[in-house]
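Q: A predicted structure for the sequence below; I have some questions about it.
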Amino acid sequence: MKKSENYNLIVVLGPTASGKTDLATQLAYDIDGEIISADSRQVYKQMDLGTGKDLDDYTINGTEIPYHLIDIVEAGSKYNVYQYQNDFFKAFEKIQNKGKIPIMCGGTGMYIEAVLKHFKLVQVPANYEFRETLKNKTLAELTEILKSYKNLHNNSDVDTIKRAIRAIEIEEYYKSNPKIDITLPELRPLIIGVDIDRELRRAKITKRLKSRLEEGMVDEVRNIMDQGVNAEDLIYYGLEYKFLTLFATGKITHQEMFDQLNIAIHQFAKRQMTYFRKMERGGIDIKWMQATTPIKTRVSKIIELL
């Protein structure tokens, strides 16, 4: 397919378990595009089942759909929105130079918004003295502190104390370092949202969690720890890695792990939708399509919009 005159980027976003990857890869297959992942956890190597990479989805009719920003950093390291924005635009220009269409696909609203709104970000250094002032606070207290900042640069999923402290640290840095001179490529995005009924989403989340546990999600965590990544660093990633690590280290039972993780993923999907609605209120135009509409129908509609 020739390049669109109106758009130079397609974005496919949606909450977890909405089927956005299936839609994005089918679209990429039909228009000869390439995927740029917008998932804050899929950047990590070895963290496959827990992050839901489903790399088999990137092969359609024997054709492998090229993807970017998956498996690019080591498990145990820290990756942030500043790094993502930089890596995104490198991938974006690389795909454009091939004469292909970049398709951003993911559910990390902060990453997507940082790209679409050209947030002027810098690498925020660690402030250990500031962290000391927060170390005895609860997650609920830290969340309230984070909400007190008027213009959040880092409104991420803070489901662990370490992630919340880092988010506050970033906001505190931006209070005294607001002026950043940066030039980013122009984007003309067509943004597609995958809307899924709440009950259907909940059913898919629970079914997928059971399936991934059967496929060896606990063993994945144990293998990562066996290679030298400590439990605290895995818990930092939240969601699956928080509860799987707590179980693997004997802190909770298998049933507690399943029940608590299942609830946490449902809550996370709800927060994702809240973030996307906030993006809309902030001026980002999202064209929503129902998850239950056949993929081919949705792909045809997207091609019409192009």
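A: Great, that's in hand. Residues are numbered from 1 along each chain as shown.
Q: contacts and neighbour counts: CA atoms only from here.
A: OK.
Q: The stretch 151-300 of the chain: strands as residue ranges?
A: Under the criterion DSSP state E, counting those that start in this stretch, the stretch 151-300 of the chain contains strands at 189-195, 287-290.
Q: From one end of stretch 56-75 to the other, what's the distance?
A: Terminal residues of stretch 56-75 lie 21 Å apart, using C-alpha to C-alpha, to the nearest Å.
Q: Go through it and flag the buried ones.
A: Neighbour-count burial for stretch 56-75, counted by 16 or more other C-alpha atoms under 10 Å, picks out 58, 65-71, 75.
Q: same check, this time on stretch 138-146
A: 139, 142-143, 146.
Q: Show only the entries of those residues found in helices.
A: Secondary structure from DSSP state H places 139, 142-143, 146 of those in helices.
Q: Just send these back as CSV, with distance to residue 132 too.
A: Formatted as CSV, those follow (distance: C-alpha to C-alpha, whole Å):
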residue, distance to residue 132
139, 15
142, 13
143, 17
146, 16
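Q: Relative to residue 250, which of those residues is nearest.
A: Lowest distance from residue 250 to these (C-alpha to C-alpha) belongs to residue 139, with 22.0 Å.
Q: Wait, that closest one touches residue 164, no?
A: Yes: Residue 139 lies in contact with residue 164 (C-alpha atoms under 8 Å); the separation is 7.2 Å.
Q: can I get the strands of the stretch 151-300 of the chain in JSON lines with distance to residue 5?
A: Putting those into JSON lines (distance: least, C-alpha to C-alpha, whole Å) gives the following:
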{"stretch": "strand 189-195", "distance to residue 5": "11"}
{"stretch": "strand 287-290", "distance to residue 5": "19"}
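Q: mind checking which of those strands is nearest residue 130?
A: Residue 130 sits nearest to strand 189-195 of all these, at 38.3 Å, using C-alpha to C-alpha.
Q: Need the contact partners of that closest one.
A: Strand 189-195 is contacted from outside by 7-15, 18-20, 116, 285-291, 306, using C-alpha atoms under 8 Å, 6 or more residues apart in numbering.
Q: show me what contacts residue 76?
A: Contact partners of residue 76, counting by C-alpha under 8 Å, 6+ apart, are 229-230, 233-234.
Q: so how many other residues sit close to residue 207?
A: By the measure other C-alpha atoms under 10 Å, the count of residues near residue 207 is 13.
Q: ah, wrong one, I meant residue 209
A: Counted with other C-alpha under 10 Å, residue 209 comes out at 20.
Q: Put this next to the previous one:
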Amino acid sequence: MAAPPVIAVVGPTGSGKSDLAVNLALKLDGEVINADAMQFYRGMDIGTAKITVAERRGVPHHLLDILDVTQEASVSDFQHQARGTIDDIHARGKRAILAGGSGLYVRAALDVLEFPGTDPVLRARLEAEHAELGTGALLARLRTVDPISADRVSDARRIIRALEVQELTGRPFSSFMPRREYYQQAVQVGLDVDRGVLRERLAARVHRMVDAGLLDEVRMLDARGLRRGKTASRALGYSQFLRVADGASTMQDAVEETIVATRQFARRQLTWFRADPRIAWLDWQDPELTAKAVELCR
């Protein structure tokens, strides 16, 4: 018998994806797979609004707390892990429910998406060239071999990666971009938000995180090597509150900066998910939200 469609619950941060995923799991005999890159990290609980054991209501959750803060999250590793987890869940007769707002990670699990390899020696050489020549010079080089990628990327890390892939494979990095073609059958449920309400909700959530001990969590993770983590150290709230721990910023400034950054991130998430015509959008505050989502997923 063919496996049922994978379910994905997507939308901006703070829209209630985790709650809906649990509700769907309880209704459809499912298990949840985390697709929020920052929730991979052990100890990053308060600042990522990680779902608690009590909030999971007995529903198994996968791919939470799988990395130390010093490790770098990898989309290709996640693809392998997520697809293996989906297969395992379906093999046991359950429904696999992906939940998270990291758009590329969701697409890596759901879509036909090929990941080129890496070469540490080549990467080190490009990083050394960047240190010597600067971002502008490497971007100009990228423009000659892959103008599409050059128009899409601007930060040094992505420029170096695009050049690495081009040298390693002989193909432009842009040729590896995902297609809107499911790897296996899937249903995507998007949470349609009132942006004004979401703005206020995100601000309130940041304040709750601070009251719950975000600064202490950041200090604890700093002792575990948070600053050395290329992915974890950039997480919303954590980079801002590291400066508080250093005495370089006030709590008030860190709170305001985190609120602004979180709102900007939510806008980027909405732009990303709105571009996918396959997503079925439901009102995040609809009293019948779970029932309507269940109908979509049946």
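A: Thanks, I have the structure now. Remember, it's a predicted structure, so these values are computed and weren't measured experimentally.
Q: Can you pull the TM-score for these?
A: In this superposition the chains share a TM-score of 0.84, using TM-score structural alignment, normalised by the length of the second structure; 281 aligned residues with a C-alpha RMSD of 3.1 Å.
Q: Could you identify the most distant pair in the buried residues of stretch 138-146 of the first structure?
A: The most distant members of those, if one measures by C-alpha to C-alpha, are 139 and 146, lying 10.4 Å apart.
Q: shared neighbours of these two, anything?
A: Residues touching both residue 139 of the first structure and residue 146 by C-alpha under 8 Å, 6+ apart: residue 164.
Q: mind listing the helices for the stretch 201-306 of the first structure?
A: Along the stretch 201-306 of the first structure, the segments classed as helices by DSSP state H, counting those that start in this stretch run 217-226, 231-236, 239-248, 254-281, 295-305.
Q: okay, those, which one's buried deepest?
A: helix 239-248 (a mean of 23; mean count of other C-alpha atoms under 10 Å).
Q: Now render the buried residues of stretch 56-75 of the first structure as JSON lines, adding secondary structure and distance to residue 280 of the first structure.
A: JSON lines is the format used below for the buried residues of stretch 56-75 of the first structure (DSSP: H, G, I helix; E, B strand; the rest coil; distance: C-alpha to C-alpha, whole Å):
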{"residue": "58", "secondary structure": "helix", "distance to residue 280 of the first structure": "29"}
{"residue": "65", "secondary structure": "coil", "distance to residue 280 of the first structure": "29"}
{"residue": "66", "secondary structure": "coil", "distance to residue 280 of the first structure": "29"}
{"residue": "67", "secondary structure": "strand", "distance to residue 280 of the first structure": "27"}
{"residue": "68", "secondary structure": "strand", "distance to residue 280 of the first structure": "26"}
{"residue": "69", "secondary structure": "coil", "distance to residue 280 of the first structure": "25"}
{"residue": "70", "secondary structure": "coil", "distance to residue 280 of the first structure": "27"}
{"residue": "71", "secondary structure": "coil", "distance to residue 280 of the first structure": "30"}
{"residue": "75", "secondary structure": "coil", "distance to residue 280 of the first structure": "33"}
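Q: now, among those residues, which is nearest to residue 94 of the first structure?
A: Distance to residue 94 of the first structure across these (C-alpha to C-alpha) is lowest for residue 68, with 10.2 Å.
Q: what do we get in the second structure for the closest one?
A: Residue pairing (TM-score structural alignment): residue 68 of the first structure is matched to residue 62 of the second structure.
Q: list the contacts for that match?
A: Applying C-alpha under 8 Å, 6+ apart to residue 62 of the second structure gives the contacts 31-34, 85.
Q: and those residues, which of them are in helices?
A: Secondary structure assignment (DSSP H) places residue 85 from the contacts of residue 62 of the second structure within helices.
Q: Out of the contacts of residue 62 of the second structure, flag the one nearest to residue 21 of the second structure.
A: Nearest to residue 21 of the second structure among these, with distances taken as C-alpha to C-alpha, is residue 32, at 6.7 Å.
Q: Against residue 6 of the second structure, how distant is the closest one?
A: From residue 32 of the second structure across to residue 6 of the second structure, the span is 11 Å (C-alpha to C-alpha).
Q: higher neighbour count, those two?
A: Under the neighbour definition other C-alpha under 10 Å, residue 32 of the second structure and residue 6 were set side by side, and residue 32 has more, 28 against 21.
Q: In contact with the aligned partner of that one in the first structure: list those residues for me.
A: Residue pairing (TM-score structural alignment): residue 32 of the second structure is matched to residue 35 of the first structure. Contact analysis of residue 35 of the first structure by C-alpha under 8 Å, 6+ apart lists 24-25, 28, 65-68, 102-105.
Q: For the residues you listed, which ones persist in the second structure?
A: Mapped onto the second structure and checked by both residues aligned by TM-score structural alignment, their matches' C-alpha atoms under 8 Å, the contacts of residue 35 of the first structure keep the contacts 24-25, 28, 65-68, 102-105.
Q: I'd like the residues you listed written out as a markdown table, with distance to residue 270 of the first structure added.
A: Formatted as a markdown table, these follow (distance: C-alpha to C-alpha, whole Å):
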| residue | distance to residue 270 of the first structure |
| --- | --- |
| 24 | 21 |
| 25 | 24 |
| 28 | 27 |
| 65 | 29 |
| 66 | 30 |
| 67 | 27 |
| 68 | 26 |
| 102 | 27 |
| 103 | 24 |
| 104 | 21 |
| 105 | 18 |
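Q: Identify, from the ones in helices among the buried residues of stretch 138-146 of the first structure, the entry nearest to residue 245 of the first structure.
A: Once C-alpha to C-alpha is applied, the member of these that ends up nearest residue 245 of the first structure is residue 139, at 18.4 Å.
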